[in-house]
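K.L.:
I'd like to go over a predicted model; first the sequence, then the structure.
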Amino acid sequence: MKMNSNSRRNALKIFSAAFMLSMLGGKIAWAASDSPPLPANVMTPEAALKRLMDGNKRYVSGKLNVRDFNQSRVALAKGQNPYASILSCADSRVGPEFCFDEGRGDLFVNRLAGNFVTPDILASIEYGAAVLRAPVIMVLGHSECGAVKAAIDAEKNHTDYPGHIQNITSALSPAVKAGQKHGGNLLTSTTLENIKINVVKLKESTPLLRKMVDDKRLIVAGGLYHLNTGKVELVA
């Protein structure tokens, strides 16, 4: 069914009003519910970051929370209320919900090889912060990252990768150059620099994220996931 011009204008007004309410700290109504499905997820940025790291401690120790997904399914059908956004590598060995011992509806996860900010990823993360009001963003890199290895190979050996893979190595090139300045293990230093570069990008992203960081409504952190231990080390 086609919308006439008045209907389109009204729809735009409704969307704009909802967005402004979210930016002003108002509540967006959840379908068929007046409150978020997971009220325990409403917390300060500091508490949200602590919850992430406490969950990782449980994961490393093997003392994981027991979850009944049947109980949460109906509530989550009414809406989502994640307390953290994660920018993670697409590597199959890295699972944010696992390594932070969280269930469905808790984390707003954005994944791509190399865990770096693109326009589409930025839009998604802005949605998580401004509309879903997740008070913490974590850029989650990991040890032995294949995307970082490819970027190092491209930088040092001028290797050309097929298809769009070269876009990844080009995007990670600044991290390789920064890693080379530090000496030592180039893979480790590049991985760390890539995390830090993208933390800064998100903190300084205008107009949404930078203002939320300045207003103390949002924390942007960087973590390094160690494949051999499962531990997430805060590095930014």
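P.N.:
Received, thanks.

K.L.:
CA atoms for contacts and neighbours, from now on please.
P.N.:
Noted.

K.L.:
strands of the chain, residue ranges please.
P.N.:
Along the chain, the segments classed as strands by DSSP state E run 84-88, 107-111, 136-142, 219-225, 232-234.

K.L.:
so which residues of the protein form helices?
P.N.:
5-23, 45-61, 69-76, 96-99, 119-126, 146-157, 165-182, 186-203, 209-214 (DSSP state H).

K.L.:
from those, which stretch is densest packed?
P.N.:
Mean neighbour count, computed with mean count of other C-alpha atoms under 10 Å, is highest for helix 186-203 among the helices of the chain, reaching a mean of 22.

K.L.:
that one to strand 219-225, inter-axis angle?
P.N.:
With axes from the mean of the first three to the mean of the last three C-alpha atoms, to 10 degrees defining the directions, helix 186-203 sits at 160 degrees from strand 219-225.

K.L.:
comparison target below:
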Amino acid sequence: MPARRSILAAALPSTRPAANGHRPASASAALALLDAGNRRYAACHPVHPHSDLGRRRAVAVTQHPFACVLGCVDSRVPPELVFDQGLGDLLTIRTAGAVLDEAVLASVQFAVAELRVPLVLVLGHERCGAVSAVVEAVRTARPLPGHLAYVQRALTPAVYAARRHSGDWVDNAVRESALQARRRLVAEPELAASVRVAAGRFDLDTGRVRLIG
């Protein structure tokens, strides 16, 4: 099973929310802000930064997010809440199972090339319904219906790779899927030299995010 470590372990020591109009310049500093916000969220002490009228007016004319988060559509995993961030802080992309497609790749490219984010985080999560459905489809050899077949095709390699690990098949597949998405993004020539790509897993029970891989 891939090793886990705290985001903070790889980050700079500053953990205060970025001031309006300013953002961390490095991926390590961005990770530090994400980790600090996630710790506040997990402890039920969010500060909801950058949500006042001044911030709303400021981002109405320009945006400078400090990270791009590719996550799942699951209603329990909204990145702005999970990381206790506000308006203009995160560029978020959400698909079932955090599946990559051309629109997602274009969105990440936009975040990196146009908005100059220093960090892209692929965020899987505990008890992912999309991954669970694909695991069950593979287990029973019954394909998923309609457009869910696309999600099944995208996640099946991770589901099979997860069989190599002991423990819960679904949770291992969540990790494998996030890592495979990370490797795909790192291999993109438009992204490789411009941004750090990380992968993480959100624990629904504790509220904490841990880096994987």
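P.N.:
It's in. None of these values were measured; they are calculated from a predicted model.

K.L.:
thinking again about what came up before, let's have the strands of structure 1 in JSON lines, adding mean neighbour count and distance to residue 172 of structure 1.
P.N.:
What follows is the strands of structure 1, written out as JSON lines (neighbours: other C-alpha atoms under 10 Å; distance: least, C-alpha to C-alpha, whole Å):
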{"stretch": "strand 84-88", "mean neighbour count": "26", "distance to residue 172 of structure 1": "14"}
{"stretch": "strand 107-111", "mean neighbour count": "21", "distance to residue 172 of structure 1": "15"}
{"stretch": "strand 136-142", "mean neighbour count": "28", "distance to residue 172 of structure 1": "12"}
{"stretch": "strand 219-225", "mean neighbour count": "23", "distance to residue 172 of structure 1": "16"}
{"stretch": "strand 232-234", "mean neighbour count": "18", "distance to residue 172 of structure 1": "20"}
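
K.L.:
now tabulate these in a markdown table and tack on distance to residue 130 of structure 1.
P.N.:
As requested, these are arranged in a markdown table below (distance: least, C-alpha to C-alpha, whole Å):
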| stretch | distance to residue 130 of structure 1 |
| --- | --- |
| strand 84-88 | 11 |
| strand 107-111 | 12 |
| strand 136-142 | 11 |
| strand 219-225 | 13 |
| strand 232-234 | 24 |
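
K.L.:
how about residue 83 of structure 1, what does it touch?
P.N.:
When the contact criterion is C-alpha atoms under 8 Å, 6 or more residues apart in numbering, the partners of residue 83 of structure 1 are 41, 42, 43, 48, 106, 107, 108, 133, 134, 135, 136.

K.L.:
that one corresponds to which position in structure 2?
P.N.:
Residue 83 of structure 1 maps onto residue 66 of structure 2 when the alignment is built from TM-score structural alignment.

K.L.:
quick one: that match and residue 40 of structure 2, what's the gap?
P.N.:
Residue 66 of structure 2 sits 18 Å away from residue 40 of structure 2 when distances are taken as C-alpha to C-alpha, to the nearest Å.

K.L.:
do residue 178 of structure 2 as well
P.N.:
Distance, residue 178 of structure 2 to residue 40 of structure 2, using C-alpha to C-alpha: 24 Å.

K.L.:
any idea how far residue 36 of structure 2 is from residue 45 of structure 2?
P.N.:
Counting by C-alpha to C-alpha, the separation of residue 45 of structure 2 from residue 36 of structure 2 is 11 Å.

K.L.:
swap that for residue 184 of structure 2, sorry
P.N.:
As defined by C-alpha to C-alpha, residue 184 of structure 2 lies at a distance of 27 Å from residue 36 of structure 2.
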